[in-house]
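return atomic coordinates for the entry below.
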Amino acid sequence: MAVETAANIRKGNVIEHTDGQLYVVLKAESFRPGKGTPTTTIDMRRISDGIKVSNTFKTQDKLERAFVEEVDYNYLYEDGENYIFMHPETFEQLMVPAAMVGDSAPLLQENMTVVLQMFNDVAVSISFPARMTFEITETEPVVKGQTASSSYKPAILENGMRVMVPPHIGVGTRIIINTEEMTYETRAKD
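As a prediction, the model looks like this:
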């Protein structure tokens, strides 16, 4: 186990909390007020039973970070409440509960490579590529003269996800989204 300050904890880290349980970090935000003590709020999910908790720490508080091994796996298919992944070299299949994938489930595409964080041969967290390309299947029509506007409009992607895109983006356009924030980044070059 490595000791980290609360300010250095990031999404996807696995920490051992004071109750002796392992938690995977879902979100970590630091707050530095003009006066007073800077704090870090960490939203995390207990690995043993999936319960989510939110704790606030002083930014200099020490937390135990568990050693996790990052292993590439290929996504195969969804099986009820689980997702099935395969190790690309050993062809060993691994079942991952839907709760661990969470809101990122629409990002899964057949045969895509993801990084699973493993602790004692058990998957505890999943990481997707930072950017992914999708095609827009539904959005409002392009309005001439609106390209310089700073407003965004809703669009539905091929996987059913909903993102906000600039007004000049139309149906059939391939876009790159930021998978961490689930936001539009740029138009794809392909």
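
from here on, contacts and neighbour counts on C-alpha atoms
Noted.

in the helix or strand containing Met132, which residues are buried?
Assigned by DSSP states H and E, Met132 belongs to strand 131-139. Within strand 131-139, the residues that count as buried by 16 or more other C-alpha atoms under 10 Å are 133-139.

what of stretch 22-31?
Those would be 22-28, 30, for stretch 22-31 by 16+ other C-alpha under 10 Å.

cool, and stretch 39-46?
39-46.

where do the helices sit along this protein?
Using DSSP state H, the helices of the chain run over 98-101.

out of the buried residues of stretch 22-31, which are inside strands?
22-28, 30 (DSSP state E).

for comparison, sequence B:
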Amino acid sequence: MKISANEIKPGTIIEYKNDLWRCLKSQAVKPGKGGAFNQVELKSITKGTKLNERFRSSETIEKASLDERDFQYLYSDNDNLVFMDSKSFEQINVSKDTIGDDENILKENMEVKIEFHEENPLIVTLPKSADYEILETEAVVKGQTVSSSYKPAIIQNNVKIMVPPFINQGDTVSIDCHTREYIKKAN
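So this is what the prediction gives:
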């Protein structure tokens, strides 16, 4: 599907120079002389290399057509993560490189979305939030700190987050899967 160069925004995946590229940054520039253009920073999905490109607003670019499906995380197997399709129950292996640091907050049976390009998994999107048990945190001495301060805590896979002082070891909390920030104490 062709799109105007002005429509390339962060997160957009395009086919360019025989590769798939994800837009990291884009800036529309309208110079005093000459035509307007879109300055974009691209990262290759397959090679991991970066590229800065300038597209004139009159140009059209091929937007990659991605197929998004719901999956459930099952387990980790050496260099791969195993997911099960929520509809067909078919299992697939996804390279750990595809998900990156988000692997640390995956938990069994977590519902994720996986985007495919020509049956190759490209992007694994975690849910907005998930509940985790606090494995370790510091005790708070009464009157020691102001109530708005946070303290460090550790959840599964040694992931460190910041939690309010009233959270104790063994409590379950909801965190934002993308920013790794505390949302609320779960029941």
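
before we move on, back to that, who's in contact with the strand holding Met132 of structure 1?
Identification of contacts with strand 131-139 of structure 1 by C-alpha atoms under 8 Å, 6 or more residues apart in numbering yields 153-159, 170-179, 188.

mean distance, it to its aligned residues in structure 2?
Superposing on structure 2 and averaging over aligned pairs (mean C-alpha distance after the TM-score superposition for structure 1), strand 131-139 of structure 1 comes out at 1.0 Å.

what stretch of structure 2 lies opposite that strand in the alignment?
Mapped onto structure 2 using TM-score structural alignment, strand 131-139 of structure 1 covers residues 129-137.

show me what Val3 of structure 1 aligns to in structure 2.
By TM-score structural alignment, Val3 of structure 1 lines up with Ile3.

what do you get for Ser150 of structure 1?
Taking TM-score structural alignment as the criterion, the aligned counterpart of Ser150 of structure 1 in structure 2 is Ser148.

surely its match touches Pro164?
Yes: Ser148 of structure 2 is within contact range of Pro164, at 7.4 Å (criterion: C-alpha atoms under 8 Å).

more neighbours: the two, which one.
Using other C-alpha atoms under 10 Å, the more surrounded residue of Ser148 of structure 2 and Pro164 is Pro164, with 17 against 7.

what residue of structure 1 matches up with that one?
When structure 1 is aligned by TM-score structural alignment, Pro164 of structure 2 is paired with Pro166.

that match and Thr41 of structure 1, how far apart?
Distance of Pro166 of structure 1 to Thr41 of structure 1, given as C-alpha to C-alpha, to the nearest Å: 32 Å.

again, but for Ser104 of structure 1
With C-alpha to C-alpha as the criterion, Ser104 of structure 1 and Thr41 of structure 1 are 22 Å apart.

what's the local residue count around Tyr184 of structure 1?
Using other C-alpha under 10 Å: Tyr184 of structure 1 sits among 19 other residues.

contacting residues around it?
Per C-alpha under 8 Å, 6+ apart, neighbours of Tyr184 of structure 1: 163-165, 175-178.
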